[in-house]
Each structure stands twice: as C-alpha cells, then as structure tokens.
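Engineer: After the sequence you'll find the predicted model.
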Amino acid sequence: MDIRRLPGLTIAKLAVGPMNNNAYLLRCTSTDEGLLIDAANEAARLRELVAFEGPAVSAILTTHRHGDHRQALAETVEFAGAALYAAADADELPVAALYRDPEGVPHLFTGDSLFPGDVGKTWAPEDFVSLIDDVEARIFGELPDETWFYPGHGSDSTLGVERPHVAEWRARGW
C-alpha cells in the first residue's frame, strides 16, 4: 500500500487484480470520514484498505464503467454500507470538500483518462481525438502544473511533468 499524507488528508493507494488497478482511500484526518475510489477487484484486500486508519467509508466513487474498475463493487458496497457514486455525481459527494489543501495544490483522480506518459487507450481514431481534446481542455487547460494526478493504473504524477508531452501524444495518436 502506498500512503501519501497531506495536511488534513491521507491518500492510501492499493493495486488490486490482474490488471493492477489502483484503488484509493481518501481519509479526512480530522473526521475520519473516508471515500473509496474504484472498488476494482479483490474485495478482501479492499476491506483492509477501507479499514485503514479509520472506522469506515461513507462513499464509494467509481471513476468509469470499465469492468476492471468495478469487479468488487457490489461486495464492497455491501460490506462497507457506503453510498455509491459515479464520476458524473462527484460534485454531489458529501465528502467532496473533506480536503482543502492549504497551499492550493489540486489532487485529481483520473481513472483511465490520463496516465504518466499518455492518455487512456481508445479503440477508434475519433475516440482518441475526443479523449485527448477533453484531457487537454479540461485538465491541462484548467489546472496548474503542481496538480497531482492519480490514475487508474500505475504511478502518480504531476501535470507539470506530463504537460510537455501532450503534443507528442496527439501526434502519435492511437
């Protein structure tokens, strides 16, 4: 388990399943309220993650509908007794404001849309154009270089590390 401790928030990351999906637990250090992001696989290991440094989670967020990101969802919702949200509902999360970085550094959970070194895999050229346009406009176009992002697979990174490569990704296509 990878742990990142921030002022007021702990982010715990656990890779699960054969595709090494990242499941994240966000835990408010003052209230112990928790949010689980992507109940991907291995419900028993997710149970341990949910119990990390606190009593429970109040919400589970699924970043997108790929099967590898929700294989343990039903079992995890059942044992956690948490409310379930999809990425489109993120603004309604009761724990959405549990972390306000005093330095103003944003933290973004990208599912399979952005990874260190590329955007997510698509199956058609028009899907790639749609994805990279969206990532460029809504992520790189709105957030500062200091922004940490946490992908659905692999390592965390910052937008500043990845920003110089966006034109390469676009030129490479899929």
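Structural biologist: Here it is on my side, so go on.
Engineer: rest of the way, CA atoms for contacts and neighbours
Structural biologist: Will do.
Engineer: list the helices and strands whichever helix in the chain runs longest packs on?
Structural biologist: Taking DSSP state H as the criterion, the chain has its longest helix at helix 125-135. Of the remaining helices and strands, those touching helix 125-135 by 3 or more Cα pairs under 8 Å, 6 or more residues apart in numbering; DSSP states H and E are strand 118-119.
Engineer: hmm, 10 Å instead?
Structural biologist: Helices and strands touching helix 125-135, by 3 or more Cα pairs under 10 Å, 6 or more residues apart in numbering; DSSP states H and E, are strand 114-115, strand 118-119, helix 166-172.
Engineer: And the contacts of the helix or strand just after it?
Structural biologist: Per DSSP states H and E, helix 125-135 leads on to strand 148-151 as the next helix or strand towards the C-terminus. Residues external to strand 148-151 that are found in contact with it (Cα atoms under 10 Å, 6 or more residues apart in numbering): 13, 21-24, 105-116, 120, 139, 155-161.
Engineer: filter the residues you listed to the buried ones?
Structural biologist: Neighbour counting with 16 or more other Cα atoms under 10 Å marks 13, 21-24, 106-116, 120, 139, 157-159 as buried within the contacts of strand 148-151.
Engineer: Alongside the first one, take a look at this:
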Amino acid sequence: MTTYTGNVSPGGTPDTRELSHLIITKVAVDPQMSNNCYVLRCRATDEQVLIDAADDAQALLNLLGAAGATKVITTHQHWDHHRALKAVAEATGAVVVAGEPDADAITEQTEVTVDDRVEHGDVIEFGKVRLEVIRITGHTPGSIVLKYDDPDGTPHLWTGDSLFPGGVGNTFGDADAFVSLINDVEERIFGTLPDETWFYPGHGNDSQLGAERPHLAEWRERGW
C-alpha cells in the first residue's frame, strides 16, 4: 500500500490516508491558489463529507463519486475556499456547514445558505465519525478548525488557513487580529493536543504539532 505523504498539486493525483474508522482523501485545486480540499469517508457507513469546496466542482464531484456528500464544511469565508460550494451543494444536496461569524459572508459571496452555523465546541457528525469544532479567531472572525480523535491513533486536525507548517495564517497587517490568532492557536490547539497530532492545512503540505511547537515563541515575536 502506498504511504500517505499529503504532498498534492493542482491537476495531480489525490492522496489517500486510511485510518481504522476514517478514510481521508486530499486533493489540490486551482494552479494559482493551490487550495487543499479534503473528502472524509466513514468506514462503517460510507457517508462522506467535504472540507472546503474550494474550486473545480467537477473534480470534487468526481472524487466524491456516487456516494456524494452529506455535508460540505467551509473552514472560513475567504473566496478561494468556497468557489465550488454552490455547484457541489446543489449537486449533492449536502448540508452546508460554517462557523457562525463567517456564515453571512459566505452566503453573501456564494448565494448559498449556511444550514449549520457552528460555534466553538460543537460537534459535526457523519456516520460514526465525530468532528469537534475549534473556533480560531484572527485569519477571519469565524474560522474553524476540525478535530478528529482517532480512537486507535493520534488526533487529526483540518486547520484551514489558521495554521500551517511554519506559522499561523495571514492577518493582513492587523496586529490585534494576529494576537487573537496566535493566542487561539496556542491555547486551543497546542495547549490541548499532543505532539503526534497531524494537521492538514488549507494550502500546502501537512505537518505535526510536535514539529511546529518549538517555534511558537518565534512566531509570536515576529508578528506573523
């Protein structure tokens, strides 16, 4: 079996990781923005959700296949993460999920109603899989991170644009937003989860918290 690396590129082959109860497929779309999209499939029921319908609706629908998606989760309101949301939601009939403070902006930009406006600590369920919502304020007001506690392994996080290998997300020169972002990332992610936790960002390669933890003070000091 091919080892999962998480290294994907737009137009390239998706990469799939098989856990005991969950199958994760990562694909990149749009050569300019290179957004990551993730299909999560419950092994017990074959129910699927899509994280960030970023672009190229047909590629995402092909990846979902006949099973479709029961939910589409948008990590935050920025345009590059939901360009295919309308087409995918209409084709699948999926429940549309997003963080409460970003929901209105997503609807305004996509003309798609957010059915499930989630808050920090809420749980998103599909099949026998549970994803916990972690609210991270700073990159946008309502960015969310999704946590899966693998009962037979380590935690897994989908971090959108709030956390990447090498730093937190862009706060566009807003010092207060940066402080909010680094505080939330430090307290709600690094402060509660072990080094073995694997995280999957909205762009680029994956990483583990242990590889990033030694650099938290450096990130705070540099201000980005």
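Structural biologist: That came in fine, so what should we check first? What you see is a predicted model; the values in this text were computed from it and never measured.
Engineer: on that earlier part again, can you tell which of the helices and strands packed on helix 125-135 of the first structure is closest to residue 46 of the first structure?
Structural biologist: strand 114-115 (22.4 Å; Cα to Cα).
Engineer: what range in the second structure does that closest one sit on?
Structural biologist: Alignment of strand 114-115 of the first structure against the second structure: residues 163-164, by TM-score structural alignment.
Engineer: As a check, name the ranges of all helices in the first structure.
Structural biologist: Shown for the first structure, the helices assigned by DSSP H span residues 43-50, 73-80, 125-135, 159-162, 166-172.
Engineer: Kindly reformat those helices as a markdown table containing distance to residue 60 of the first structure.
Structural biologist: Formatted as a markdown table, the helices of the first structure follow (distance: least, Cα to Cα, whole Å):
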| stretch | distance to residue 60 of the first structure |
| --- | --- |
| helix 43-50 | 10 |
| helix 73-80 | 7 |
| helix 125-135 | 24 |
| helix 159-162 | 25 |
| helix 166-172 | 31 |
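Engineer: just so I know, which of those helices lies nearest residue 4 of the first structure?
Structural biologist: The nearest among those, by Cα to Cα, is helix 43-50 at 13.8 Å.
Engineer: ok, average deviation of the closest one from the second structure?
Structural biologist: Following superposition, helix 43-50 of the first structure is found to deviate from the second structure by 1.1 Å on average (mean Cα distance after the TM-score superposition for the first structure).
Engineer: That helix maps to which residues in the second structure?
Structural biologist: Aligned using TM-score structural alignment, helix 43-50 of the first structure spans residues 57-64 in the second structure.
Engineer: what comes into contact with the matching stretch?
Structural biologist: 11, 14, 25-29, 37-41, 48-50, 53-54, 65, 67-69, 83-89, 91-92.
Engineer: Tell me the gap between that stretch and the middle of its chain.
Structural biologist: 17 Å (Cα atoms, centre = their mean, to the nearest Å).
Engineer: Residue in the first structure paired with residue 40 of the second structure?
Structural biologist: Under TM-score structural alignment, residue 40 of the second structure pairs with residue 26 in the first structure.
Engineer: tell me the contacts of that match?
Structural biologist: Applying Cα under 10 Å, 6+ apart, we find residue 26 of the first structure in contact with 4, 9-13, 32-37, 50, 52, 57, 95, 98-99.
Engineer: Nearest spatial neighbour of residue 4 of the first structure, chain-adjacent residues omitted?
Structural biologist: Leaving aside its chain neighbours, residue 4 of the first structure sits nearest to residue 11 (5.1 Å; criterion: Cα to Cα, 6 or more residues apart in numbering).
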